[in-house]
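> Sequence first, predicted model second:
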Amino acid sequence: MKKFIALFREPDGRQEPHDEAAIKQHRQNWAAWMERWSGQISGGSGLTLNGRILKDLETAPAADIYKNGTEIVGGFLLITAADLDAAADMMRSCPIFEFDGRIEIREYQNQ
């Protein structure tokens, strides 16, 4: 088995707020999904919007997070799978897609 990180990229929720019922259902879907894959998830978390961007040695860190348009990195999971294709298959059922999110999966370089 190999180790991977799944980076969750999603629209900044402050730009397009969702109603409370949709958010509640989304959270329930996440809980069920996490339970389904609990044997292959070894860590992870959502991320706050509090951060710093460092561009180089000379420039002071900026009190911000990296955005691509309104898209942000909203969280990550550490997962185990047989290979990259199996990791991608696992992520295909992820609730991130309900709110127009995307997932980037990367294999650990050193294991």
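Cool, got the structure.
> going forward, measure contacts and count neighbours with C-alpha atoms only.
Fine.
> Pull out the buried residues from the helix ranked longest in the chain.
The longest helix of the chain (DSSP state H) is helix 20-36. Residues of helix 20-36 classed as buried by neighbour count (16 or more other CA atoms under 10 Å): 26, 29.
> Would you mind identifying the next helix or strand past it?
As assigned by DSSP states H and E, the chain's next helix or strand after helix 20-36 is strand 41-46.
> May I see the buried residues of that next one?
residue 41.
> Could you pull out the strands in the protein for me?
Applying DSSP state E to the chain gives strands spanning 2-11, 41-46, 71-81, 102-107.
> Nearest to residue 87, out of the ones you listed?
Among the strands of the chain, strand 71-81 comes nearest to residue 87, with 5.3 Å by CA to CA.
> Roughly how far does residue 42 sit from residue 100?
Going from residue 42 to residue 100 by CA to CA, to the nearest Å gives 25 Å.
> What count of nearby residues applies to the nearest residue to residue 101 once chain neighbours are set aside?
Closest residue in space to residue 101, ignoring its immediate chain neighbours: residue 10 at 4.1 Å, by CA to CA, 6 or more residues apart in numbering. Residue neighbour count, defined by other CA atoms under 10 Å, stands at 21 for residue 10.
> Against that first model, consider the following:
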Amino acid sequence: MTKYIILVREPDGRANQPTEEQQSAHRANWNKWFEKHGPTGNFLGGSALSLNGKMIKGPDAQVVHDIHRTGTEIVGGYLLIQAENMDKAVEMAREIPVFEVDGYLEVRELMVTG
């Protein structure tokens, strides 16, 4: 099995605040994904990310008191999974409900080191 990281990119919820009903339905859909993939052993971990962060940039390693954004888009979290191959990893990722909030995912294979 190969390990993959899924980067969850989504609109910053503060820019376009969803209703409580939309938030509840979205959380329920995430829970369905975890309930399906958790018991298989293919979901290895992950977390939502807070909006509190710093970037370190440039040749002088300057500290910027903000997080990376593209317009109103942020990296909202990550998932660590394992799958037989990239196609199977993408198949798992396509079920993640981030698409219902105009988000998208990036699936990347982890490099084996050492």
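Yes, it's here. Quick caveat, the model's predicted, so the values are computed rather than measured.
> Work out the TM-score between the chains.
Superposed pair, TM-score by TM-score structural alignment, normalised by the length of the first structure: 0.95. Supporting alignment: 111 aligned residues with a CA RMSD of 1.1 Å.
> ok, back up a step: for the equivalent of the residue nearest to residue 101 of the first structure over in the second structure, list the residues it contacts.
Using TM-score structural alignment, the equivalent of residue 10 of the first structure in the second structure is residue 10. Residues near residue 10 of the second structure by CA atoms under 8 Å, 6 or more residues apart in numbering: 73-76, 98, 101-104.
> Likewise for residue 47 of the first structure?
By CA under 8 Å, 6+ apart, the neighbours of residue 47 of the first structure are 73-75.
> of the residues you listed, which stay in contact in the second structure?
Comparing those with the second structure on both residues aligned by TM-score structural alignment, their matches' CA atoms under 8 Å, the contacts found in both are 73-75.
> Quickly note the distance from the residue of the second structure most remote from its centre to residue 67 of the second structure.
Distance from the C-alpha centroid of the second structure peaks at residue 60, with 29.3 Å (CA atoms, centre = their mean). Going from residue 60 of the second structure to residue 67 of the second structure by CA to CA gives 18 Å.
> Distance check, residue 24 of the second structure against residue 6 of the second structure.
As for residue 24 of the second structure, its distance to residue 6 of the second structure is 23 Å (criterion: CA to CA).
> burial of the residue in the second structure that residue 61 of the first structure lines up against, as a residue count?
Residue 61 of the first structure maps onto residue 63 in the second structure, with residues paired by TM-score structural alignment. For residue 63 of the second structure, the neighbour count with other CA under 10 Å is 11.
> got a list of what the residue nearest to residue 63 of the second structure when sequence neighbours are not counted touches?
Spatially, and ignoring its direct neighbours in sequence, residue 63 of the second structure is nearest to residue 56 (4.5 Å; CA to CA, 6+ apart). Going by CA under 8 Å, 6+ apart, residue 56 of the second structure touches 62-64.
> again, but for residue 8 of the first structure
73-76, 96, 101-104.
> can you redo those as a markdown table with neighbour count and distance to residue 49 of the first structure?
Compiled in a markdown table, the contacts of residue 8 of the first structure are given as follows (neighbours: other CA atoms under 10 Å; distance: CA to CA, whole Å):
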| residue | neighbour count | distance to residue 49 of the first structure |
| --- | --- | --- |
| 73 | 22 | 9 |
| 74 | 19 | 8 |
| 75 | 16 | 11 |
| 76 | 19 | 14 |
| 96 | 19 | 17 |
| 101 | 18 | 16 |
| 102 | 19 | 18 |
| 103 | 20 | 18 |
| 104 | 12 | 19 |
